[in-house]
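Asks: Kindly generate the corresponding structure for this input.
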Amino acid sequence: MPDVSVCRAEELGRAEREAWCAFRAADPLLASPYFSLDFLDAMAGVRHDVRVLVTREAGRPAAFLPLHTGLLGHARPLGGPLGDHHGLIAEPGARIDLARLVEAGGIAVYDFFGVPGNQGAFRAHGRIEDGSWVIDLSEGFDAYLARRTALEPKAFRNLRARERKIEEAGAVLRVDDRRAHVLEAGLAWKSAQYRRTGHLDVFSVGWTRDLMSALLASRGETRGLVSSLEIGGRLAAVHVGMRSARVMHYWFPSYDPDFSQFGPGLALLMRLAQALSEDGVQEIHLGPGDYDFKAQLGSWQFPLVRGYVGRPSFAGAVRALAGSLERAGDALPRPVGGLPGRVFRRIDLMAGIHAR
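Replies: The predicted structure follows:
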């Protein structure tokens, strides 16, 4: 069995935190703010179920797996339903047996859905089901814009037409908007969108709002970022996200429906990309999802792995049964096909959002 310990975020010592930062710096796909110690500490401050599995080799830290523990040993990725990206923060070349790691950590079942595809420890227990779109700003905003315009001329022609309308009405971008009413408006618009589209409102529970506040108060490398676009002197669009030194995660965009004819959400994103490219941001991660705007604006994708790992236990048996039903449902024709999977994901989403 590997040398594995389980600890709280605040129990990670200086050696562990230095190793975590070194592992992150060595893997470009770990540059996302989701893999930072700042995000771990913010989550640990608003939820009591945050733990870290620490693997050591010859006494030195070799890998970290942050997660949320749950009933009957059922664990979920750090961030719960807000955690678009997650996985191991590991030493380059480390050979991690995920099943043995989870078992040594006393976990019965660990579900995952947004692990970067380069993490081989997870591929043995899941499959690539999606990808996270990336706006590549590494050569600057102008180079990005020219490349995407050439590949998606119609989409960017429409963006330019709406941009002209916004300019005529008068537009003001605030990249780092600290005004309290802007954050509240953004979250309120997002909650209304969730209800309107039949999705679970992730801001209906206290810890998600507390997390936003903690990230916005962070003075670390990763921090929350509220950005806004005013049109004609009125607040039209808000984005609530987070950024690390070189990656911004596109998280919770929202807008006032009264301004829908302007396309304010995409206008804010494009202006934000231009501003952040001048402040060291090289990538904007749009996350997974089959949305036209992500395919049109995204430069490329990195694959994401979904699956679970479990050991013989009651929780493991229940999860295996759910997995069997999900696979059987996927083989059926629409609209029945895929229904079990959607039901189980909805149940898991509710369990993750209401846990503390």
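
Asks: from here on, contacts and neighbour counts on C-alpha atoms
Replies: Noted.

Asks: Most remote residue from the middle of this structure, which is it?
Replies: Largest separation from the mean C-alpha position in the chain: E168, at 35.0 Å (CA atoms, centre = their mean).

Asks: and it, how far is that from M1?
Replies: For E168, the distance to M1 equals 66 Å [CA to CA, to the nearest Å].

Asks: rewinding a little: what helix or strand is the residue farthest from the centre of the chain on?
Replies: helix 153-169 (DSSP states H and E).

Asks: For that helix, which helices and strands make contact with it?
Replies: helix 141-151, helix 264-277 (3 or more CA pairs under 8 Å, 6 or more residues apart in numbering; DSSP states H and E).

Asks: what's the angle between it and helix 141-151?
Replies: Here helix 153-169 points in a direction 130 degrees away from that of helix 141-151 (axes from the mean of the first three to the mean of the last three CA atoms, to 10 degrees).

Asks: Buried residues in helix 153-169, which are they?
Replies: For helix 153-169, the neighbour count (16 or more other CA atoms under 10 Å) marks F156, L159, R162, E163, I166 as buried.

Asks: follow-up on the earlier one: take the helices and strands packed on helix 153-169 and write them to CSV, including mean neighbour count and distance to R100.
Replies: Converted to CSV, those look like this (neighbours: other CA atoms under 10 Å; distance: least, CA to CA, whole Å):
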stretch, mean neighbour count, distance to R100
helix 141-151, 15, 43
helix 264-277, 20, 41
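
Asks: let's see this one next to it:
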Amino acid sequence: MRSMSSDTDITIHRPDELSTSHHKAWHEAMDASPDYANPFLAPEFTAGVDRHRGGVRVAVLHQRGEPVGFLPYERNAVGVGRAVGLGLSDCQALVHRPGVTWDTRALLRACRLSVFEFDHLVEGQQPFAPYMTGSFASPVIDLKVGSDDYPQWLRGAYPGLAKTTLKKERRLARDLGEMRFVFDERDPAALRTLMRWKSAQYRRTGRMDRFARPWIVDLVEDLFEVREEHFTGVLSVVYAGDRPVAAHFGPRSRTVFAPWFTAYDPELRYYSPGLIMHLRMAEAAGRDGIRVMDMGRGDKEWKDWLKTRELRVCEGFATRPHPVSAAHRLWRRPVRGLRNTVNAHPALREPADRLLKTVGTLRTSSRTQPGRPDGHRSDSDSDRAGPLAS
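Replies: Below you'll find the predicted structure:
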């Protein structure tokens, strides 16, 4: 499908219709600006979502016959669009060459969208600015190539955390066996263990169990196999002896690592295995050439401990005049507003967390059979506590 917007030619494609030259231009646009280096902005992530969820399209912006910008999106039957992977992706954007701009309403017409919803849009996408309803901190860690000696790196990077973390690691090694960290684990069984732990954590804490959705399980298993320059699925595991203690799966590009799913063996929660995992990942990622660890939007105590600075991401609804866009905003905006209000105020967030955990306890008690490993529960298990309990 082809449309015109001022001097910009817009064509619409399914992800599997994009040519090698399209992929090359998309990767070049990612490389041209650090704003677009996040692996969630890579065509490989878009293609994965389309393979397992479907309904994904890519608007390709051309100037003078050259592809200069790429907007991946999902579209439903009535023309409501959303950023690809909304609810899973921690970074969204129209990825483009420097200096490229566009008319947002013309873009929506070309995409046959009445509304385009986003919640982690890269700040600086000025054509979307009139449609942004909120801006939020996205903490990052600026990584440096560290020493081959992990304790030395930890004392230099996080002196306030080093003493207690190293003490817990020594205790874990004494109790279970020698500590071992694998940054890029290729064993699919370890990935299945991570998803089982994470699913149990979602249920304990009353959150939506993402891994109860087969398409998300299939997507994660698919992305685990992707090994490309701009997108590689990385599974990291902390072992004590031969026993996995904590695990994480997330994508990396050449320079940016995006933490995504972290979980741990709930029997070992008192060792703070999630925090150990994130510190080990940061050290290893820096040695592997990664420069930024983008922890994603969210007010969590552990992110404040580890961050070196913050990016900004935006949420909102780009619209053009249409009855569907008006109805969608009336339905979605109050829900978002309530969620953001609760998350922004500890006096509201803490009771909400307690309520969710109570619901999670009842749900787990009713569903968990005796002897199953995911029957363990801890009052410290909450998304608010971050990797200390994730």
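
Asks: Kindly provide the TM-score of these chains.
Replies: Here the superposed chains carry a TM-score of 0.86, computed using TM-score structural alignment, normalised by the length of structure 1; 334 aligned residues with a CA RMSD of 2.6 Å.

Asks: helix or strand for the aligned residue in structure 2 for S132 of structure 1, which one?
Replies: Matched by TM-score structural alignment, S132 of structure 1 corresponds to S138 in structure 2. Assessed by DSSP H and E, S138 of structure 2 sits inside strand 132-142.

Asks: mean shift between that strand and structure 1?
Replies: On superposition with structure 1, the mean distance recorded for strand 132-142 of structure 2 (mean CA distance after the TM-score superposition for structure 1) is 1.9 Å.

Asks: Run through who's touching that strand.
Replies: Contacts to strand 132-142 of structure 2, defined as CA atoms under 8 Å, 6 or more residues apart in numbering, come from residues 282, 291-299, 303-304, 306-318.

Asks: Identify the residues contacting I166 of structure 1.
Replies: The contact partners of I166 of structure 1, by CA under 8 Å, 6+ apart, come to I231, F262.

Asks: Can you give me the distance of the residue nearest the centre of structure 2 to P259 of structure 2?
Replies: When CA atoms, centre = their mean is applied to structure 2, the residue found nearest the centroid is D90 (3.8 Å). Between D90 of structure 2 and P259 of structure 2 the computed distance is 9 Å (CA to CA).

Asks: To which residue of structure 1 is L311 of structure 2 aligned?
Replies: By TM-score structural alignment, L311 of structure 2 lines up with F302.

Asks: repeat for G124 of structure 2
Replies: So G124 of structure 2 corresponds to N118, using TM-score structural alignment.

Asks: Same question for H52 of structure 2.
Replies: Aligned counterpart of H52 of structure 2 in structure 1: V46 (TM-score structural alignment).

Asks: D210 is in contact with that match, correct?
Replies: Yes - contact criterion CA atoms under 8 Å: V46 of structure 1 and D210 qualify, at 6.3 Å.

Asks: where do the strands sit along structure 1?
Replies: 3-7, 50-57, 60-68, 74-77, 89-90, 109-116, 126-136, 171-174, 223-231, 234-243, 247-255, 283-287, 300-310 (DSSP state E).

Asks: Which stretch of structure 2 lines up against the fifth one?
Replies: Strand 89-90 of structure 1 falls opposite residues 95-96 of structure 2 when the two are matched by TM-score structural alignment.

Asks: Show me the contact partners of the matching stretch.
Replies: Residues from elsewhere that reach stretch 95-96 of structure 2 (CA under 8 Å, 6+ apart): W26, A29, M30, Y36, L41, V68, G69, F70, L71.

Asks: do stretch 38-51 of structure 2 as well
Replies: So stretch 38-51 of structure 2 is in contact with 15-16, 23, 26-27, 30, 56, 72, 84-85, 89-93, 95, 219, 222-223, 226, 230-231, 251-253, 256-258, going by CA under 8 Å, 6+ apart.

Asks: now do 7 Å
Replies: 15-16, 23, 56, 72, 84-85, 89-93, 219, 223, 230-231, 251-253, 256 (CA atoms under 7 Å, 6 or more residues apart in numbering).

Asks: Mind checking which of those residues are buried?
Replies: So, of these, 15, 23, 56, 72, 84-85, 89-93, 219, 223, 230-231, 251-253, 256 end up buried under the neighbour-count rule (16+ other CA under 10 Å).

Asks: With that, I have no additional questions.
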